[in-house]
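1. Got a predicted model here, sequence first, then my questions.
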Amino acid sequence: MGQAYGRPRRLTTAAAPAHPHGPGTMDAMSSSTPGPSAGLDPALASRLKRTADGLVPAIAQQYDTGEVLMMGWMDDEALHRTLTTGRCTYWSRSRGEYWVKGDTSGHVQHVKSVALDCDGDTLLVKVDQVGAACHTGARTCFDEDVLL
């Protein structure tokens, strides 16, 4: 059934102060370009293999069923926010800003764990998804166009 590659490594970050408005709320979510985070543990940041524009793909998976929900992009700051708030924060390439899943739709992703793959180039974020994960309103982004 294929070669086993071992368990993904669980990620941690340096302790950060709680956000003044509570978990999952953030001020100044937008930025013109993705970039480094002053808060991400440098040891963790050094393990990430990013695209030329500083991003890492992040696969969101339902923690209890294993259902693959969606793929989004994270930079160091988005990963730091995800690890410290318990809510998935992504970088929108089309809008050029950070976004917290569910802030406008109510379809929140509560983070259960975050792992880095063996190559350091993909994140697996296990979440408890509230409502639809896909922007189309579907539960998952991967059930509408099955190829095989």
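-> Looks like it arrived, so ask away.
2. hey, let's count contacts and neighbours off CA atoms from now on
-> Noted.
3. And what about residue 79, helix, strand or coil?
-> State at residue 79, reduced to three classes by DSSP: H, G, I helix; E, B strand; the rest coil: helix.
4. For stretch 102-114, buried residues please.
-> Neighbour-count burial for stretch 102-114 flags 102, 107-114 (criterion: 16 or more other C-alpha atoms under 10 Å).
5. Now flag whichever of those is closest to residue 70.
-> residue 109 (10.9 Å; C-alpha to C-alpha).
6. Contacts only, for that closest one.
-> Shown in contact with residue 109 (C-alpha atoms under 8 Å, 6 or more residues apart in numbering): 87-88, 101-102, 127-130.
7. got a winner among these for most neighbours?
-> Neighbours here mean other C-alpha atoms under 10 Å. Within the contacts of residue 109, the largest count is held by residue 88, at 28 neighbours.
8. Okay, that one and residue 74: tell me how far apart.
-> 9 Å (C-alpha to C-alpha, to the nearest Å).
9. mind checking how far residue 144 is from residue 48?
-> Noted for residue 144: a distance of 31 Å to residue 48, by C-alpha to C-alpha.
10. this is the other structure I want to compare:
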Amino acid sequence: MTLDPAIAAVLKRSADGLLPAIVQDAGSGRVLMLAWMDDEALARTLATGRGTYWSRSRQQYWVKGETSGNVQHVREVRLDCDADTVLLIVDQAGPACHTGATTCFDNHVLKADA
């Protein structure tokens, strides 16, 4: 699958061709996870409406929920002002984190105002 050339032209990728993808829940507004996308993953996400990412550790594409059933139905994809990060606003079915937590940011609070 090929990314629309108009979109590809504005993206500012890392040296390894990746963009960080922040995933946010459409209903609650909570940040669910951070993943990585290359042009192919972004093109697949835009075409299918399913969160599709590049696994840096496994060096392969993965569709969120393909094995767990915890799918992401993508409502919107936005590009930040620097064109170096994408934001996916999704309807998340089930937990987003592979640990079973609702978000990948439920643990390890480094600072919280009381």
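-> Now that the structure is in, tell me what you want to look at. Everything numeric in this text was worked out from a predicted model, so none of it was measured.
11. Could you tell me the TM-score of the two chains?
-> Overlay of the two chains. TM-score (TM-score structural alignment, normalised by the length of the second structure): 0.95; 111 aligned residues with a C-alpha RMSD of 0.7 Å.
12. Let me see the ranges of the helices in the first structure.
-> 42-47, 76-85 (DSSP state H).
13. any idea which of the ones you listed is most buried?
-> Across the helices of the first structure, averaging neighbours per residue (mean count of other C-alpha atoms under 10 Å) puts helix 76-85 on top, at a mean of 24.
14. That helix against the second structure, how far on average?
-> Following the fit onto the second structure, the mean deviation recorded for helix 76-85 of the first structure is 0.3 Å by mean C-alpha distance after the TM-score superposition for the first structure.
15. hmm, back to that, dump the contacts of residue 109 of the first structure to JSON lines, plus distance to residue 94 of the first structure.
-> Formatted as JSON lines, those follow (distance: C-alpha to C-alpha, whole Å):
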{"residue": "87", "distance to residue 94 of the first structure": "21"}
{"residue": "88", "distance to residue 94 of the first structure": "18"}
{"residue": "101", "distance to residue 94 of the first structure": "15"}
{"residue": "102", "distance to residue 94 of the first structure": "18"}
{"residue": "127", "distance to residue 94 of the first structure": "24"}
{"residue": "128", "distance to residue 94 of the first structure": "26"}
{"residue": "129", "distance to residue 94 of the first structure": "23"}
{"residue": "130", "distance to residue 94 of the first structure": "24"}
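16. and of those, the nearest to residue 118 of the first structure?
-> Of all these, residue 118 of the first structure sits closest to residue 127, with 20.3 Å by C-alpha to C-alpha.
17. The closest one pairs with which position in the second structure?
-> Mapped onto the second structure by TM-score structural alignment, residue 127 of the first structure lines up with residue 90.
18. go on, residue 110 of the first structure?
-> Residue 110 of the first structure maps onto residue 73 in the second structure, by TM-score structural alignment.
19. how about its match, what does it touch?
-> The contact partners of residue 73 of the second structure, taken as C-alpha under 8 Å, 6+ apart, are 49-51, 90-92.
20. try residue 60 of the second structure
-> Neighbouring residues of residue 60 of the second structure by C-alpha under 8 Å, 6+ apart: residue 54.
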